[in-house]
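> Dropping the sequence and predicted coords here.
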Amino acid sequence: MTKTNSHKPKTSTQNKKVKDSGARLIFGDPILCAQFLRGYTDIELLKDVQPEDIEDVTDRFISVWQEERDSDTVKKIHLKNQEDIDTLYLITLIEHQTKVDYDMSFRILRYIVLILTDYAAEAEKKQAGCTALKGFRYPPVLPIVFYDGDRNWTAAKNFQERTALSDLLGEYIPNFQYLVVPLSRYSNQELIEKEDELSLIMLIDKLRSSAEFHELAEIPDDYLEKISRDSPESLLKLIAKIIAAFLHRLNIPKEEIGDFTDQIERRDFTMLFEHFEAYDVQAERAKARAKGEAEGQARGKARGKADSILLLLSDLGAVPEALRERIMDETDMECLDQWIRGAARASSVEEFTEKYLPDLKEA
């Protein structure tokens, strides 16, 4: 559910969490949401759900807690051929951090109360007193947690497990369970076999470093060709936007992301992953800094040894400028150590030069 001060939908640019933006875009799109419900929940009632059956009602509910939840959505699913009730409410909560939310069941309980309260109010507007009738039925609320974190989901899925004395008073305590769909459950091959747009997004979402990106070069050409051929233009643009959010998480340079997503929008899936560099710009900067610091330390040590050599030679007489520059330019530590020993033993600057740097003497 999104915390908002009006009924106007939030844009992804308002979201401070890049990953949440990508997740919200997935479940905000009816085509991708329908693919998720059909292919990832294993609920028979949802096996035939179509995009036109899904209505986003997230903005009807104002958050009652302080933290921003831009990645959570509430959907109204219009059921077919159900005599008792034709509506199912779907709560999708996206968790992607490695830290599991152990209070998830209570968060969901608050969602459920808000949804059913709103449903009852709408029903009363249509028929006053209907909620007090024997035949009134509340719609089912299905809570789903899509989890793409690295660790196992270890939080209690039933609210009773979070309630004290549930073994004695269980029948008086709210008893419901939420469904967890962990992305780590699916191998790359299992995702590829689904042959839909969401599976491509999931493949990118599974990546945890830019180095892993090159593993996707093994994706079959016919899989990419099918998505390229069958996807509507609007969905390709959305896929590019979602993938851009996920690639940004990997610190890949904007230019690389732009080139990659441009290929998707142009339906140019030929060798989509083979020529994508996908390097972590932050990691590369860190390596460069570390290398620079190491080189700086090495130069400092070399400078110290060179100063020692010149100090020893200056005790023997005047040091020619050419010899001074040559010693200061040397960075080989073993060579500098040898020159220190030689300078300490030499009886003159000329003797040192003739033995260790004869080319300077000849010059």
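Yep, it's here. Numbering: from 1, shown residues only.

> can we go C-alpha only for contacts and neighbour counts from here?
Noted.

> Give the buried residues for the biggest helix by length in the chain.
The helix that spans the most residues within the chain, counting by DSSP state H, is helix 281-314. Along helix 281-314, these residues count as buried under the neighbour rule (16 or more other C-alpha atoms under 10 Å): Arg299, Ala302, Arg303, Lys305, Ala306, Asp307, Ser308, Ile309, Leu310, Leu312, Leu313.

> what's downstream of that helix, the next helix or strand?
The element immediately downstream of helix 281-314 (helix or strand, assigned by DSSP states H and E) is helix 321-329.

> what's next to stretch 152-164, contact-wise?
The set of residues external to stretch 152-164 that reach it, using C-alpha atoms under 8 Å, 6 or more residues apart in numbering, is 100-106, 109, 147, 166, 170, 173-179, 182.

> Test my guess that Trp47 contacts Leu37.
Actually, residue 47 is Lys rather than Trp. Yes - judged on C-alpha atoms under 8 Å, Lys47 makes contact with Leu37 at a distance of 7.2 Å.

> what about those two, which has more around it?
Leu37 (20 against 16; other C-alpha atoms under 10 Å).

> Leu46 is in contact with the more buried one, correct?
Yes - using C-alpha under 8 Å, Leu37 and Leu46 qualify as a contacting pair, with a distance of 6.1 Å.

> Can you verify Ala128 is assigned to a helix?
No - using DSSP: H, G, I helix; E, B strand; the rest coil, the secondary structure at Ala128 is coil, not a helix.

> what's the burial count for it?
11.

> I'd like the distance between it and Ala288.
Counting by C-alpha to C-alpha, to the nearest Å, the separation of Ala128 from Ala288 is 70 Å.

> What of Pro220?
Noted for Pro220: a distance of 36 Å to Ala288, by C-alpha to C-alpha.

> Which positions within stretch 96-112 qualify as buried?
For stretch 96-112, the buried set under the neighbour-count rule, 16+ other C-alpha under 10 Å, comprises His96, Val100, Met104, Ser105, Phe106, Ile108, Leu109, Tyr111, Ile112.

> if I look at Ala120, how far off is Arg137?
To Arg137, Ala120 is 10 Å away according to C-alpha to C-alpha.

> which residues are in contact with both of those two?
Between them, Ala120 and Arg137 share the contacting residues Thr131, judged by C-alpha under 8 Å, 6+ apart.

> out of these two, which sits in the busier spot?
Each of Ala120 and Arg137 had its neighbours counted (other C-alpha under 10 Å), and the higher figure belongs to Ala120 (17 against 12).

> give me every residue that touches the more buried one.
The neighbourhood of Ala120, defined by C-alpha under 8 Å, 6+ apart, consists of Thr131, Tyr138.

> here comes the other one, which I'd like you to weigh against the first:
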Amino acid sequence: MSSDVNPEKLHQRHDTSYRFLLSSKKLFVELLRSFIHKGWVQAVDEEHVQEIPHSFVLQDFKRQEADLVYRVKLNGQDVVFYLLLEMQSSVDFRMPYRLLLYQVEIWRFLLQNEEDALLNRKTFQLPPIVPIVLYNGKQKWSAELEFRKLLSNENLFGSELLNFEYLLIDVARYTEEELLSLSNTIGSVFLLDQTEDQEQLLNRLGKLMSTIQQMPVDSQQKFVAWMANILLQKLPEDEPSLQQFIQNVKGDVSFMGLEKILDDIERRGQHKGEQKGKEDVAKQLIRMGMDDSSIAQATGFSVQTIEDWRKQAY
């Protein structure tokens, strides 16, 4: 990818990719069951999950993150899950404070259409909000998880201080073995999101092929579409198979299309490797003093190419 790509745009594209993926109720529940180890998680049922189509990210942070809000029935009562997609490369140590602001805005939003009579009843209660931060930066998340830890002299006080703790999903901290063992869409997404280079990306995709093939059709389609955005970040933009794949995603999203791009890239990589090997041999023969015609015959390069390399060498 060219060096003049705006990092801010990359973060925004990544945010939107995750938001697109987790706007699926099925994948949202899968995320909880795979990475949140709490007793209540198993009680979350996809049939009782409803997205609240509203963003509560404050204007100050619009370029740094995205969010998803779900209303879930647990034990017959409404619980709100607030998922903040934190795709910055650095840790924001104000996170508990920001989440407090978002939670207050969610309550304001939910209560604005309630009748005053209901709000003034003795039985009035706010729906609980479970804040979750999904972070995919390389740097380990080191911000406080508890709100009161941001308060100066908090150790002097007890329960009279406001407090809550958010749940953290730190994508880069999971091992390849852990993510492969999940054998599901979200585990596959995290594994590919961790990749550092094209070689590792292709290697991990190879390991995931059976998992991808066994995904439910709707999850597989979401995954392959998500892959289009990730491939744009992980592979050179001028990769012809990539461009073809991106075009196909806009129409018929298919697992076969993903297999084809991997095969094409691998073949091209092998071809480039072979060409590089021949080029190294030709240049060594130049240094040994062999004539251009003989080198061309031995390596398959044109005499003109050999002459050009000879000029560069001397």
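Yes, it's here. Everything numeric here is computed off the predicted structure, so don't read it as measured data.

> quick one on the thing from earlier: would you mind giving the buried residues of stretch 96-112 of structure 1 as a markdown table with distance to Leu323 of structure 1 and secondary structure added?
As requested, the buried residues of stretch 96-112 of structure 1 are exported to a markdown table (distance: C-alpha to C-alpha, whole Å; DSSP: H, G, I helix; E, B strand; the rest coil):
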| residue | distance to Leu323 of structure 1 | secondary structure |
| --- | --- | --- |
| His96 | 62 | coil |
| Val100 | 66 | coil |
| Met104 | 73 | helix |
| Ser105 | 77 | helix |
| Phe106 | 78 | helix |
| Ile108 | 78 | helix |
| Leu109 | 81 | helix |
| Tyr111 | 80 | helix |
| Ile112 | 83 | helix |
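
> what number of residues lie near Val80 of structure 2?
Neighbour count for Val80 of structure 2, taken as other C-alpha under 10 Å: 23.

> do the same with Ile201 of structure 1
Tallying neighbours of Ile201 of structure 1 according to other C-alpha under 10 Å, which is how burial is gauged here, yields 19.

> quick one: what's aligned to it in structure 2?
Under the alignment (TM-score structural alignment), Ile201 of structure 1 pairs with Val189 in structure 2.

> Which of the residues in stretch 197-214 of structure 2 are classified as buried?
For stretch 197-214 of structure 2, the buried set under the neighbour-count rule, 16+ other C-alpha under 10 Å, comprises Leu201, Leu202, Arg204, Leu205, Leu208, Thr211, Ile212.

> Quick one: residues in contact with stretch 136-149 of structure 1.
For stretch 136-149 of structure 1, the surrounding residues in contact (C-alpha under 8 Å, 6+ apart) are 85, 87-98, 108, 112, 116, 119-120, 130-131, 153, 177-184, 205-206.

> which residues of structure 2 does it align to?
Residues 124-137 of structure 2 are where stretch 136-149 of structure 1 lands when matched by TM-score structural alignment.

> ok, now stretch 340-348 of structure 1?
Residues of structure 2 aligning with stretch 340-348 of structure 1 are absent, taking TM-score structural alignment as the criterion.

> ok, which stretches of the stretch 151-300 of structure 1 are strands?
Using DSSP state E, counting those that start in this stretch, the strands found in the stretch 151-300 of structure 1 span residues 179-182.

> residue ranges of the helices in it, please?
Under the criterion DSSP state H, counting those that start in this stretch, the stretch 151-300 of structure 1 carries helices at the ranges 166-169, 188-194, 197-205, 221-230, 233-249, 254-265, 281-314.

> Contacts for the first one, please.
Which is helix 166-169 of structure 1. For helix 166-169 of structure 1, the surrounding residues in contact (C-alpha under 8 Å, 6+ apart) are Gln160, Ile173.

> how about that helix: buried residues?
Of the residues in helix 166-169 of structure 1, Ser166 count as buried by neighbour count, 16+ other C-alpha under 10 Å.

> In contact with the corresponding residue of structure 2 for Lys99 of structure 1, which residues?
Under the alignment defined by TM-score structural alignment, Lys99 of structure 1 corresponds to Ser90 in structure 2. Residues in contact with Ser90 of structure 2, defined by C-alpha under 8 Å, 6+ apart, are Gly137, Gln139.

> Could you verify that Ser90 of structure 2 is part of a strand?
No - secondary structure of Ser90 of structure 2 (three-state DSSP): coil, not part of a strand.

> Distance of it relative to Asn136 of structure 2?
Ser90 of structure 2 sits at a distance of 10 Å from Asn136 of structure 2 (criterion: C-alpha to C-alpha).

> before we move on, what about Leu156 of structure 2?
35 Å.

> Also Ala43 of structure 2?
Here the distance between Ala43 of structure 2 and Asn136 of structure 2 works out to 27 Å (C-alpha to C-alpha).

> out of those two, which sits in the busier spot?
Counting neighbours by other C-alpha under 10 Å for Ala43 of structure 2 and for Asn136 shows that Asn136 has the greater number, 23 against 13.

> Let me know how buried the closest residue to that one other than its chain neighbours is, in neighbour terms.
With C-alpha to C-alpha, 6 or more residues apart in numbering as the criterion, Asn136 of structure 2 has its nearest non-adjacent residue at 4.9 Å, and that residue is Val171. Applying other C-alpha under 10 Å, we find 22 other residues in the vicinity of Val171 of structure 2.

> same deal with Leu85 of structure 2?
Using other C-alpha under 10 Å: Leu85 of structure 2 sits among 22 other residues.

> just checking, it is part of a helix?
No - using three-state DSSP, the secondary structure at Leu85 of structure 2 is strand, not a helix.

> Enumerate every residue touching it.
Asp15, Tyr18, Arg19, Glu65, Ala66, Asp67, Leu68, Val133, Leu134, Tyr135.

> Relative to Asp205 of structure 1, how far out is the closest residue in space to Thr98 of structure 1 that isn't next to it in sequence?
With C-alpha to C-alpha, 6+ apart as the measure, Gly149 is the residue that lies nearest to Thr98 of structure 1, at 5.0 Å, once sequence neighbours are left out. Applying C-alpha to C-alpha, the value for Gly149 of structure 1 to Asp205 of structure 1 is 10 Å.
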